[in-house]
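Q: sequence and predicted structure, then a few things I'm wondering about:
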Amino acid sequence: MDKPFVKLTFLLIIGILLAFCFDISIEFISLLLGIIVFIFITNVMKNRDNNIIIIFVFIFLGLFITSINKNSSLESLIDQRVDFIGRVSKVVYSDENKGKYMVDIVEADNHRVKEKIMLNIVDGGILELGDCVEFNGVLKFPKENTNPKLFNYRLNLLTHKIYTTMSIKGYSITGIQRENKPIRYRVTQKFTDDINGLFNKYLNPQNSGLISSIILGNSNFLDEEELTLYRDLGLAHILAVSGLHIGIISGCLIFVFSRLGIKRKYNYVITLSIIWFYAILIGYSPSTLRACLMFSILFLSDLVHEPYDSLNTIFISMFILLIFNPFWIFSVSFQLSYIATISIILIKPKITQCLYPYKGKLINSLSSVVAVNIGLLPINAYYFNTLPLLGIIANLISIPILSIALIVGMFMVTFNYLFPFIISILGIVLNLLLNINSMIINFLGDFPFIKLNIFSPDIITILIYYFLLSIILGLIKFNRMEMKIKKFIFCYLLITVLITTIRFNIDDSIEVDFIDVGQGDSILIHTKTSNYLIDTGGSFNEDFDIGKNITMPYLLKNGFNRLDGIIITHFDADHCKGLDAVVENIRVKSIFASYIPEDNRYKLNIIADNNKIVLDKNTILDIIWPKDSMDIDHLSANDKSLVMILSYFNHEILFTGDIEKEVENLLLDSLYPVDILKVAHHGSKTSSTEDFINKIRPKYSIISVGRNNFYNHPNLEVVERLSDSDSIIYRTDEMGQIKIILDRDGIDIIPYVRDRSMDELFNLSIYLLFLLISFVSIKSLNVGKECLRLELY
């Protein structure tokens, strides 16, 4: 079988996907797998063809390994206060006031268990790697994303085989034992401490943080501004230990050992032992393990004089890692690492051909960087929404410098244990290299346009991108296809374009998205010709910026990099604090408000009840409060809120900000029944009076409110009042983002959480697509070990 592990890994992933999508009992899967294996053995004994059976064997293998890892053994303890004993296996971050730790639980509620949890500690109780800790608290399931395309914390933790989280105060820790730590924790901690101490001693703080991040694969050593700059320049991959690091380290070790006269067989064994030990010390991330596995297979094939196939080797390593942890398929680092490497193998030779007759190390490096950027374009767009405009230049200049810096840094670490007197000289050289790199990075960072904000593509866009790329690269060969298939593809594309064009021209519908920003408001109105945002959300918690982490990413990921206007109903933090993040990253034509706050930094257009905002020819936003003739300075911030009615054909939506009953009473005479009400002040008892509700009689009521908020919003009486008026209630705390689609014929309301599509599987769909393209093109490929040696990621 040609490149067998490409096919087998593809089948394994199908099984993982099926198990993740559907709840299938492990007993049923085991039974079917047993039957299939029995048929396989029978066919072998009777010399029958087993191709179909092999397909089912590996699909069911994926089903089996995913199912046995899918559920938490601590699930029965959710929402209960229980005593736990565990050991800290990773310090995610820690400071004087708070910390986040991965803890291997060994005992829960006086029962032996074996499972990781994510433990958050506030107000004391600082833990160290390897600490045995006793504590009590309440287990929770981690949050999923409640807005489309945003970060899914639960899925992220699942890639680490973490199913539950817990947040406690320092006083909930009843005991910490630091003696008799297992040796692996003591060695890992010493290695990390020695590296930090070494570089802090001989390098300036900025250079120390950078080289520590590079060697340890941990970006926590960099400040946020520096980390953002590296990401914007397309250099973030240098901060994750992968093929570049392992290749440099392996190459240096093999060179040194060969010069010492060590035979090749022992040279390879020692080198592999060192890089695997290094992988263990830094936490064996998927990208690190991929690189170590591939280099192990490369060295083994060289020793046994067997032909080496880069593509097949990639899928061997992928197969092994997914058997170990099937949820790594959802890991961003896993996807980026593998797709980057596959891109080098499949795309780089084509680019090199295009650059012929030019050749050399520079051309090889340029070809690799361009190949990776092409292969990862839609993946980077989906996750990070930026296209580094200077990425190729930054990589060509910075990577050679940082590669040399990595070698010098590793020699410093080695000589620190063997020949300390050489360290100071190496420190001077390393400081110089990193200073040069810093000058280059800062110079490139000063360019006015170093990145382009782009939307997160949907699956159709991804399919089209890779399909066209495969044609351009010759991976899909039309000349080998039957005429019927060519006609089908042509007709399908033609019909798709025609339907899309016609639908766009006749579709006059508008969309109103109530973004889930927790305890706050942010509403996006999207028409055919304009985009307006009512409020930006905000946060009273300085540790989590709603604008930066929810509102702005939501807009960018869904393709809104330009707003015709932002309307701030009033300047309470939960309605306006996200304004800075939005304005700094998205082009905004105008900002509207009912008054100017004391700390205003923006040019505001003041509007009142004599104003209308025309969104398009069918959609108008009428301002009905505050009254233009009225002095509102004496009113509370809530009662200064803009009140608006959106009119679209025969549909109306009433937006109320945070007005309270006094303003509601003043507006009674000018109100009439509406289709949809944005419930005032998150359902507070100070708003939504009975007279007000009876006057507008909304068919649907939307409450934008945070989960478990300490205001106890929405008020039970308000909810009952709305229900008694036969209004159907939608709440962001229960349903996440609420999408409203208005067209001439009716209203369609789509809660994201309840009617969630296959969003969780989007990452996997992208990856499966790339594998499929690789699978299709296998017979036309002939690549060797030189591709691996040129690997950059």
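A: It's in. Numbering: from 1, shown residues only.
Q: every contact and neighbour count from this point should use C-alpha atoms.
A: Noted.
Q: doesn't residue 129 lie inside a strand?
A: No - under DSSP: H, G, I helix; E, B strand; the rest coil, residue 129 sits outside any strand and is assigned coil.
Q: this is the other structure I want to compare:
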Amino acid sequence: MTTWQNYPLIRLLLPFLLGVMYSIYTDASSNMWGWVALLLFFILVLLTRTRLPKNLRLNWIFGLISNSAFFCIAVGLVIWNTTKLQTDYFEQFEEKTEWLIARVSTDPVEKENSFQVKLGIQGVWFDSVFKSASGQVIAYIEKDTAAYFNLCYGQLIAIRPVFKPIQEPKNPSQFNYKKYMRSQGIYTSGYVNADNYIDLNINKGNLLFQYAISIRKKFLSVLKESGVEKSQLGVASALILGQKEHLDSITIQSYASAGAIHVLAVSGLHVGILYLVLDFLMQWLGKWKKGHIIKIILLLLILWFYALLTGLSPSVMRATTMFSFVIIASGVSRKSNIYNTLAASVFFLLIIDPFLLLQVGFQLSYLAVIGIIYLQPKIYRKLHFKSQLLNYIWKISSVSIAAQIATFPLCLLYFHQFPIYFLLSNLAVIPLAGVILILGLSVIVLGVVPFMSGILGFVLNSTIWLLNKAIMLIHFLPCNVIEGVHISGIECLLLYLFIMLIIVTVKKKKLVPLYFSLAVMIGILSLDFLEDVHLKKHNELCFYSANGALALDCISGNEHVLLADSMFYQNDKAMNFLIKNNWHNLDLKPEYFVDFSTNATIENLYFRKYNSMIQFRGCLVYFLFNGNEQMPNKPIDVLYVNDFKSFIMNKDDIRAKHIVFSNDILEWELNKLTDKNFHSLRTGAYIIDVK
């Protein structure tokens, strides 16, 4: 019989995870948590050493104290790993600091006008004195400066303290970059030019990471020289080496809509494929007396060499750590429990960095593995085929279904979409990804042999071409993805509860869990219905902070008109990042786009545009641009200002309830105004409720 006693690490992991989440979301900062954990462990030791009456049942007390201790340990670990709470955090010396001494912690990533790097602060310099300090920052270093000094990982540099706190998102439901960077212990960023930069001509990088970065660059050049064409090189470098810099936006979009984007980020899938291939090839070692030990050592060495090959990226290190625990546990004991093994790897990773729990990749990776381990065998046994080909297709499909069941609520929460043809795409992705990975590694290993390199390179290039064609075919199928799905965190948890109750119903063949699952689904539908009722009643104007472009949403229930510059509207990257998450959050129907530059009168049931004015459900909005000299001779509800000179000229004639200044109006211009009753889109979006 399966009981909780068979899963001791899982029992302890649950309070540990709760402690991590509690500490992160409450910003716990007290040092008392560590002392409380020590006290609880001391009580446990006393209880185990004390002779107590046999009729006194203390199991629940042991459980309560143990769980409380692991909860407190987790809270203490988060506090310990919060860089801003360290006594030597560099911002504490901000007023005195003349120079920051920093080490380049990552390989520079090229942006449009700069190189982005993560810097680890080593110390501060003030009053001709060096003082040790800690912390991390994101620096955008001027391209000419970075190129001149040959910026690279490990380089020690001195920079002026030009860093500012990372800003909150400026638009509703926009991706919270500040929160994302906070989970990595980074709170500030800044632009560094030549005047604020000194190369100290010292390299203090970790030798292993330096070697990992250099070997990855070398192997990328090997792939290029082997004959992999440019159109296939992006996928090859992403799938084999974990480098996404060479991928174009069309490829990324195609893989995402086909439900195959996971293959472009080296993670558990890639490490798992490599592990299965190696495990199969090393079966013969089991015949030797000490063969299983040699097999464990070889598997670990090859997997960690592959991690080194990919530059020791966080996702690869996470996946390799997970499989390392699986390899050791299965090699040491045939009776090892896979769930306890996974729990041990989670403990190990979160003890090193508890903020990993916030990373989407970490969550999806473990959920997918658990889903495959538990659900795949059960799904696979439901159908039997005599044909080996059909059986193989069903085996891959069962893996895809299991992983999708385990991850789709979380994918809806984070990505707001569901790929309809994920089964089709995975039929191509899983086998071809394995072939590409093995071929790619073979090209790298045999790259010194020109004859073999050319042949393998040709086969690799052809295989990637085939994968790309398959993905593009699925991408262009009708209704290939359901977009704009928005669920709350509570709805996500309820979906997981529903899935678990359905699994229990199938396993136990009882109606009680089925009734509960129906109740949960009714709860989810009720929440969705109440949200729809609320949203259909609201009308609002939303002026987005859109990098200087005009973007105004006129929202009426679940319908909306987007009035914007055509150039901005055609910029998919900007639209997705700044605006579309809000549409998903409000469950809006597809937008009706109106180009602001059009002179034609446009009208529907609740919206009318004419000249430089719009009317939305009785709310008048006037747009003051350069060249608009005459204000309307009647009161208006909203004045949008894009030209400060015109505003000053018409200031005495303005009769508006709301004044909104575009991003183009600079802060020093706004400081001239004595009446501060206005809103600048430089500070964020502006939302007006319309009755």
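A: Right, received. Where do you want to start? Given the structure is predicted, the values throughout are model-derived calculations rather than measurements.
Q: check whether residue 539 of the second structure really touches residue 555, as I assumed.
A: Yes - counting by CA atoms under 8 Å, residue 555 is a contact partner of residue 539 of the second structure at 5.5 Å.
Q: have a look at these two and say which one is more surrounded.
A: Taking other CA atoms under 10 Å, residue 539 of the second structure and residue 555 do not tie; residue 555 has more neighbours (26 against 20).
Q: by contact count, what packs against the helix or strand harbouring that one?
A: Secondary structure from DSSP states H and E places residue 555 of the second structure in strand 551-556. Judged by 3 or more CA pairs under 8 Å, 6 or more residues apart in numbering; DSSP states H and E, strand 551-556 of the second structure is in contact with strand 539-543, strand 559-564.
Q: still on that earlier bit, touching both of residue 539 and residue 555 of the second structure, which residues are there?
A: Shared contacts of residue 539 of the second structure and residue 555 (CA atoms under 8 Å, 6 or more residues apart in numbering): none.
Q: got the contact list for stretch 531-544 of the second structure?
A: Against stretch 531-544 of the second structure from outside (CA under 8 Å, 6+ apart): 171, 550-558, 578-579, 586-587, 681, 684-691.
Q: separate out the buried members of those.
A: For the contacts of stretch 531-544 of the second structure, a burial check counting by 16 or more other CA atoms under 10 Å picks out 171, 550-558, 578-579, 586-587, 681, 684-686.
Q: let me know whether residue 8 of the second structure touches residue 340 as I believe.
A: Yes - using CA under 8 Å, residue 8 of the second structure is in contact with residue 340, at 7.3 Å.
Q: the aligned partner of residue 342 of the second structure in the first structure: neighbour count?
A: Using TM-score structural alignment, the partner of residue 342 of the second structure in the first structure is residue 314. Around residue 314 of the first structure sit 22 other residues, with neighbours defined as other CA under 10 Å.
Q: residue 164 of the first structure sits in which helix or strand?
A: strand 162-169.
Q: would you mind listing the buried residues in whatever helix or strand comes next after that strand?
A: Toward the C-terminus, strand 162-169 of the first structure is succeeded by strand 173-177 as the next helix or strand (DSSP H and E). Across strand 173-177 of the first structure, burial judged by 16+ other CA under 10 Å covers 173, 176.
Q: and the contacts of stretch 319-333 of the first structure?
A: Taking CA under 8 Å, 6+ apart as the rule, stretch 319-333 of the first structure contacts 5, 8-9, 12, 16, 62, 65-66, 155-156, 158-161, 286-287, 289-290, 334-335, 763-764.
Q: how about the helices in the stretch 251-400 of the first structure?
A: Taking DSSP state H, counting those that start in this stretch, the helices of the stretch 251-400 of the first structure run over residues 264-281, 286-303, 310-324, 332-346, 348-354, 361-384, 391-418.
Q: and if you look at the stretch 101-250 of the first structure?
A: Going by DSSP H, counting those that start in this stretch, the stretch 101-250 of the first structure shows helices at 153-158, 183-202, 205-216, 224-232, 243-259.
Q: how far does the lengthiest strand in the first structure sit from its chain's centre?
A: With secondary structure taken from DSSP state E, the first structure has its longest strand at strand 81-94. In terms of CA atoms, centre = their mean, to the nearest Å, the centre of strand 81-94 of the first structure is set 24 Å apart from its chain centre.
Q: average gap between it and the second structure?
A: After superposition onto the second structure, strand 81-94 of the first structure sits on average 2.8 Å from its aligned residues (mean CA distance after the TM-score superposition for the first structure).
Q: and that strand with helix 183-202, angle?
A: 30 degrees (axes from the mean of the first three to the mean of the last three CA atoms, to 10 degrees).
Q: which elements pack onto strand 81-94 of the first structure?
A: For strand 81-94 of the first structure, the packing partners by 3+ CA pairs under 8 Å, 6+ apart come out as strand 98-108, strand 132-138.
Q: on average, how far is the last one from the matching bit in the second structure?
A: Just to be clear, that refers to strand 132-138 of the first structure. Looks like 2.6 Å for strand 132-138 of the first structure (mean CA distance after the TM-score superposition for the first structure).
Q: list the buried residues of that strand.
A: 132, 133, 134, 135, 136, 137.
Q: mind checking how far it is from the chain centre?
A: Using CA atoms, centre = their mean, the offset of strand 132-138 of the first structure from its chain centre is 30 Å.
Q: cool, the first one as well?
A: For strand 98-108 of the first structure, the distance between its averaged C-alpha position and the chain's averaged C-alpha position is 23 Å (CA atoms, centre = their mean).
Q: packing partners for that strand?
A: strand 81-94, strand 111-122.
Q: now the last one: buried residues?
A: Taking 16+ other CA under 10 Å as the basis for neighbour counts, the residues of strand 111-122 of the first structure that come out buried are 113, 115, 116, 117, 118, 119, 120, 121, 122.
Q: between those, which is closest to residue 373 of the first structure?
A: residue 118 (34.0 Å; CA to CA).
Q: the closest one: what's it in contact with?
A: Residues near residue 118 of the first structure by CA under 8 Å, 6+ apart: 100, 101, 102, 103, 162, 164, 165, 166.
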